[in-house]
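J.: Mind folding the following:
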Amino acid sequence: MNAMMKPSLNDISDAWFAFHRAHDEIGDYTHRADAGEEFFWVIEYLGDTARHEPQTCWDAISLIWSRTDKNDMARLASLAAGPLEDLLAYHGREVSPWVEQLCLSEPVFRTLLQGVWQNAILPDVWERINELRNSGGEA
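T.: Sure, this is the predicted structure:
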């Protein structure tokens, strides 16, 4: 990805899946191998947007979520424990209403929340995340 160009959401999603497919091919689900190196930029990009551009990060997470097979536990775990957890840690109060809305419109989204750890998520945000994942998304 050219550093001067901002990637589209489709570019981000495509690179996310390409990076993970490369690791799937060699059976490396811990991402310790150099597989998919040409797509590693997406991991860094999502980390940066989680810190500095919460809406962009959320839009990317939402698109990746929509394109992910809901039975693909490895991919869901990576999305949950990576960009979603980071986004909640950096901007939890801002984004928790977005998470709540997605839980309400797509109750299966709460399964993704099962892969989020508290990490640096604020206690009040963490409490709400737990309520959402344990209640089926109901308020």
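
J.: okay, CA-based contacts and neighbour counts for the rest of this
T.: Will do.

J.: Show me where the protein has its strands.
T.: Remark: no strands are assigned in the chain by DSSP state E.

J.: Following up with a second sequence; could you model it the same way so I can compare the two?
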Amino acid sequence: MAPSIQEHGEAFLTMSLAENPKDTPKDVFETGYWLTGVSKMKDPSMWWEIIKYVVSRYDTTDLIADAATEAKSVLGHLAAGPLEDLLWFNGAEFIEQVSREAKQDSRVCWMLSLVRRGDMTEELWSRVLIASHRSDG
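T.: Predicted coordinates for the structure are as follows:
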């Protein structure tokens, strides 16, 4: 049986918090790596649900704290990896959902502010900038 969204999300959290993700138990590493590995391109809808699950584990106040927080670390990792890749590979399909979520959830908006353009089209990048309240291009 394939791991659930929650199992993938918990494994990603475990890996993100580990000093060296490769030192996590093999089953946890493989389940968590699914979100950052090539498998994500096979099921981008599940990928998006896992991202939202991980985001839901943290409070917005942890992102605005002056000090370093676990939320900043994990959600920063999630933004600069899986969310960024979701937009790079499936942005046209997901930008509407991601933008809508960013309007409703400041944690997603915060994460979008960390996404790099990469190979995104001008139109897609413009929508990311708008959703993240950024002006850089």
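
J.: what does Ile51 of structure 2 align to in structure 1?
T.: For Ile51 of structure 2, the aligned residue in structure 1 is Ile61 (criterion: TM-score structural alignment).

J.: Hmm, Leu79 and its match touching each other?
T.: Yes. Using CA atoms under 8 Å, Ile61 of structure 1 is in contact with Leu79, at 7.4 Å.

J.: Contact partners for the match of Ile51 of structure 2?
T.: 79, 83-84 (CA atoms under 8 Å, 6 or more residues apart in numbering).

J.: 10 Å instead, please
T.: Neighbour list for Ile61 of structure 1: 9, 12-13, 46, 55, 67, 79-80, 83-84, 87 [criterion: CA atoms under 10 Å, 6 or more residues apart in numbering].

J.: Then Leu122 of structure 1?
T.: Leu122 of structure 1 touches 88-93, counting by CA under 10 Å, 6+ apart.

J.: Restricted to helices, list those residues.
T.: 88-93 (DSSP state H).

J.: can you pick the most crowded of those?
T.: Of all these, the highest neighbour tally under other CA atoms under 10 Å goes to Leu88, namely 28 neighbours.

J.: Quick check: Ser8 of structure 1 touching Ala60?
T.: Yes. Ser8 of structure 1 lies in contact with Ala60 (CA atoms under 10 Å); the separation is 9.1 Å.

J.: Looking at the two, which has the bigger crowd around it?
T.: Ala60 (23 against 11).

J.: Now for the more buried one: which residues touch it?
T.: Per CA under 10 Å, 6+ apart, neighbours of Ala60 of structure 1: 8-13, 16, 46, 49, 54, 66, 83-84.

J.: PyMOL command for the buried members of the residues you listed?
T.: Entered in PyMOL, the line below selects the buried ones among those, by 16 or more other CA atoms under 10 Å:
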select buried, resi 9+12+13+16+46+49+54+83+84
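
J.: ok, of the contacts of Ala60 of structure 1, which one's closest to Phe40 of structure 1?
T.: Trp16 (8.3 Å; CA to CA).

J.: out of everything not next to it in sequence, what's closest to the aligned partner of the closest one in structure 2?
T.: Structural alignment (TM-score structural alignment) places Trp16 of structure 1 against Phe12 in structure 2. Residue nearest to Phe12 of structure 2 in three dimensions, not counting chain neighbours: Gly32, with 4.1 Å by CA to CA, 6 or more residues apart in numbering.

J.: Okay, helices next: where are they in structure 1?
T.: Counting by DSSP H, the helices of structure 1 are 9-26, 41-52, 54-67, 73-79, 85-105, 110-113, 123-135.

J.: what's the closest of those helices to Ala35 of structure 1?
T.: Counting by CA to CA, and looking across all of the helices of structure 1, nearest comes helix 9-26 at 5.4 Å.

J.: now the angle from the closest one to helix 54-67?
T.: Helix 9-26 of structure 1 and helix 54-67 are oriented at 50 degrees to each other (axes from the mean of the first three to the mean of the last three CA atoms, to 10 degrees).

J.: Many thanks, I have nothing further to ask.
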